[in-house]
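*Asks:* Based on what follows, work out the 3D shape:
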Amino acid sequence: MDERATTKMFCFQCEQTAKGTGCTIQGVCGKTAEVANLQALLLYQVKGIAGYQKHLKDLGEKMEEETIEFVEDSLFMTLTNVNFDPEEHYLQLKKSQELKDRLEKKLGRVLPTPEASYRLGSTREEILKDTTRARIFFDDTVDEDIRSLRETIKLGLKGVSAYAHQARFLGYENEEVSQNVIELLEALTDNSLTLEDYVAQMLKAGETSYKIMETLDRANNETYEAPTPHKVNVQVKKGPFIVISGHDLRDLEMLLQQTEGKGVNIYTHGEMIPSHGYGGLKKYPHLVGNYGGAWQNQQKEFSDLPGCILMTTNCLMRPMKSYEDRIYTTNVVGFEGIRHVKKNSDGTKDFSEIIEKAIEHGGFTEDEPVKEILVGFGHKTTLSYADKILEAVKKGEISHFFVIGGCDGAKPDRDYYTKFALGVPKDAIILTLACGKYRFNKLDFGEVAGLPRLLDVGQCNDSYSAIRIAAGLAEKLSVTVNDLPLSLIITWYEQKAVADLLALLYVGVQGIRLGPTLPAFVTPNILSFLSKEYRLQPITTPEKDLQDILGS
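*Replies:* Okay, the predicted model is just below:
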């Protein structure tokens, strides 16, 4: 047995994992060893469930909605900075065994994989003892490169499930994606698969990621209108308020509807800022602006906040005592002792408690001077300028396009992205997305060829928009995306970034620069393969990378 299997816990799924190798005592994110180990066992159970569901499907049985939703929620709640509550994990584990038992009975036999044949213990002590079998390095006979690809696929599926959860909340589901998730999870238990097989599975995970982002894009655009350029005030206004963080637009819509006419202002936070570009949300006048920056600053930003906070998806940090009575969670987000808003059977939620508490706290006492930034450059808006952009390229007015964005984090070396953006030539356009934009989105980049130099494409899932924009421009020029004067400078932190990267590899994008550091779950051999096949490379310094890209 690998010695890492005997540690108190082991997790290396995020970019900030301890010492760049893995958290073994407590997660850098704040999760305890108990929660980390319960999450590992839950994923072990999910792979067993997928095995039964896959075999039933092969026999002609329709995949059950209950199974798909359970698998989706389980993967999502184990994503970094989502759920820290051990009680929720014990409950989900109990449900996992009930579901697995039912599928096993339906199939009529026990599948031979350890994940499928395992039965959950009846006591907490038994469950915690059994978590060792689910640890990443428990079986040291597995080839390290196969293990690396398995982890990459598994973590990518966490990101896929987060996007699928958002789409499902809006009433959109992609059956092919659901089927692929089950098949990919089952493949993670198949010891007959070769390294080449797992490379193919990794690209299938990338295809799955691309297709669920496409589905979520359609869900958001059809429900709330395609994003268009809108200015967002990043200062505060007098009065009671709620700050809503995360990604889920349906939660924001319900909160806006329930606060209408009550004198409560709504501020977006983190990756919610692109919401201001959607006409179906911007129409509410009490959606007054965006508060704060990226997720890693929340403990400082929320500390003395005279209002309430609603966390809808990932990006939750351990709440400080100074505001733990004013922060609420919903969906699969959770923290022990923090109030949770549940979804009703009809899909609605009752936000009355958080609204009343926001009114009680009174909010900000005065207006700050307005300061606005621009959002709303999704693929439909940006491609509407395609002819103008390409004409400017032909005239030499626009020299290059940079995609600079992704997940932000707390490490000091992430100022690379600020320095890089500031170093981009004045005749180049920057497309940005996800919370990595907060490294520079409040700076003034001016215009080029009559267009803003900084175009906010949206949330992390709007990597799809960036792909569509690049593909649209390439098509008009009759070239491939890789022939465009385009460079991708990607910052990663958690597993949705893994899903985004796999989607980019699936569509064949070359030359991505990734940082601040490379994933600990990628072995040297797999990194060498990605470097050779896709020219994936780590960032170095802003000056050197710009020089290499621009050739000067």
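
*Asks:* C-alpha from now on. contacts and neighbour counts both.
*Replies:* OK.

*Asks:* got the contact list for residue 111?
*Replies:* Counting by Cα atoms under 8 Å, 6 or more residues apart in numbering, residue 111 touches 51-52, 104, 117.

*Asks:* Would you do the same for the sequence below? I want to compare the two.
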Amino acid sequence: MFCYQCEQTAKGGCTKIGVCGKTDSTATLQDLLLHLTKGLAQVAVAARGQGIEDNEVNRFISEAVFSTLTNVNFDDARFVTLINKCVSLREGLKAKVSGVEFGGPATMAPALDIPGMVAQGKAVGVESDPEPNADIKSLKHTLTYGLKGVAAYMDHAAILGKEDDELYAKFQGLLVATLATGLTLEQAVEAGLECGRINIRAMELLDDANTSAYGHPVPTQVKLGPTAGKAILVSGHDLKDLETLLKQTEGKGINVYTHGEMLPCHGYPELHKYPHLAGHYGTAWQNQKKEFAEFPGAILMTTNCIQDPKKYIENIFTTGLVGWPGAVHVGNDDFTPVIERALAMPGFEADIDKGSVMTGFARNAVMSVADTVINAVKSGDIRHFFLVGGCDGAKPGRNYYTEFVEQAPADTVILTLACGKFRFFDKQLGDIGGIPRLLDVGQCNDAYSAVQIALALAKAFDCGVNDLPLSLILSWYEQKAVAILLSLLALGIKNIKLGPSLPSFITPNVLNLLVENYNIAPITTPEADLAEILG
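*Replies:* Okay, here's the model as predicted:
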């Protein structure tokens, strides 16, 4: 295997076992699935050119690509099913297309068993790209990883009934573009920026899906300590799974808690209305082995972020695209096995007061007090805004983000989103004229909300976004962060600071290009970066 798609990548690339826990066979099956899905996209693009649109194919392509994102699916058997379905859909669609001669992954037949598929996966993995130019290859891999992030957001939106045929078409076109040879540097850069643009549309679609179903988030206080009683913990990102579980647990004496990026769910009125949505438990995904082992109830993983659960395998359940060998997978929106396990477990013996945090500061909430914010900036009460957020992780150096927020002057405001917030989410930073200094915008996809806030402020001040007293201090871990970074670059946003380390798939020349065109820079120390930004 060879994998360097996440920030935790070992020494430039995992070659024996992933730091995430995926085995050689899982990694190579993912490579094979991704390659074959590109072949399905080739056929889908050709079919669309002949007026043939197949929504089952559209949905499957985003699901398959999402399945290869970090910490989603570790179950080899599930990948075999996906691989075979991919080829079945491909051949079915191919039969409807006339006058097109396909090649490459559009004609590849998978082996009949896992060892054979693994061998095929090794032949089409990351290192098999024939591109001789290291910088073009770097940009193509950046595009591939960005598309994995886009696929996640497309899938989340589709689950709530929001789809866009034009988005599917552009996504599939870019997926095919990763197979191209002979690209110029300009073409490769443009493909990455186009990925950023379609990710904006995917996040917009998901924002519409979430707010149409559950209302716009409102500032909400969330209890951190547990309540006595039976318990279920929900982690991942999927709002619909949480809603379904809340409905199915009504009147059963079970308290439901959020974990990780599910914290912002408390801000949605149609989810907050359930009295047994009892609070938030734990912190970010990389701490789950300790936190889940101590949780006295059932655990439901709804999307990516799962780690090896062998110490509590009987208590954890997966749904959607998540998979782990030995963990019970529940489908068809029936969480009965999760509920039965929770009822069989002891739950929390007593109430524990661990304080609370605020969430729900999405664009509507912030812009409802826009006049107050604008006046505070004009009067000098607010000197600067920092968007400090992104993915959390286990690698050393992430204490930078805690220290940055702690050292940010009292006349600055911190916007945050995604699981990177757990480095400082419970800090009591006070307020500026009634405006909290720490504003939790939401999940990683709520970067859309943060961008809308920035664009609205730029319009109010009659300036460009880069002229605002706003700095982006981002942390990355997996491929959704890559997609969001490409979106920010596509919007022309400059002066981003990125950490805790730079991606292994970015070559020095590509990094120089980003520095020259966008002034993107790695984080240094909180003291030095604050001094540079604030002058």
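
*Asks:* What would you report as the TM-score here?
*Replies:* Comparison of the two superposed chains (TM-score structural alignment, normalised by the length of the second structure) gives a TM-score of 0.98, and 535 aligned residues with a Cα RMSD of 1.2 Å.

*Asks:* Can you tell me which of the contacts of residue 111 of the first structure has the most neighbours?
*Replies:* Using other Cα atoms under 10 Å as the neighbour criterion, residue 51 leads the contacts of residue 111 of the first structure with 29 neighbours.

*Asks:* quick one: what's aligned to that one in the second structure?
*Replies:* Aligned by TM-score structural alignment, residue 51 of the first structure pairs with residue 42 of the second structure.

*Asks:* Residue 200 of the first structure too?
*Replies:* Taking TM-score structural alignment, the alignment pairs residue 200 of the first structure with residue 190 from the second structure.

*Asks:* In a strand, that match, correct?
*Replies:* No - counting by DSSP: H, G, I helix; E, B strand; the rest coil, residue 190 of the second structure falls outside a strand, being helix.

*Asks:* Pretty sure residue 279 of the second structure sits in a strand.
*Replies:* Yes - the assignment for residue 279 of the second structure is a strand, going by three-state DSSP.

*Asks:* thinking it is in contact with residue 220, fair?
*Replies:* No - using Cα atoms under 8 Å as the test, residue 279 of the second structure is too far from residue 220 to be in contact (11.0 Å).

*Asks:* Could you report the neighbour count for residue 350 of the first structure?
*Replies:* Residues lying near residue 350 of the first structure (other Cα under 10 Å) number 14.

*Asks:* so who does the residue nearest to it when sequence neighbours are not counted touch?
*Replies:* In this structure, residue 350 of the first structure finds its nearest non-sequential neighbour in residue 341, 7.1 Å apart by Cα to Cα, 6 or more residues apart in numbering. Neighbour list for residue 341 of the first structure: 328-331, 349-351 [criterion: Cα under 8 Å, 6+ apart].

*Asks:* same thing with residue 482 of the first structure?
*Replies:* 509-510.

*Asks:* what residue of the second structure takes the place of residue 147 of the first structure?
*Replies:* By TM-score structural alignment, residue 147 of the first structure lines up with residue 137.

*Asks:* Helix or strand: which one has its match?
*Replies:* In the assignment (DSSP states H and E), residue 137 of the second structure maps to helix 134-159.

*Asks:* I'd like the distance between residue 153 of the first structure and residue 477 of the first structure.
*Replies:* 34 Å (Cα to Cα, to the nearest Å).

*Asks:* one step back: hang on, the match of residue 51 of the first structure packs against residue 176?
*Replies:* Yes - using Cα under 8 Å, residue 42 of the second structure is in contact with residue 176, at 6.0 Å.
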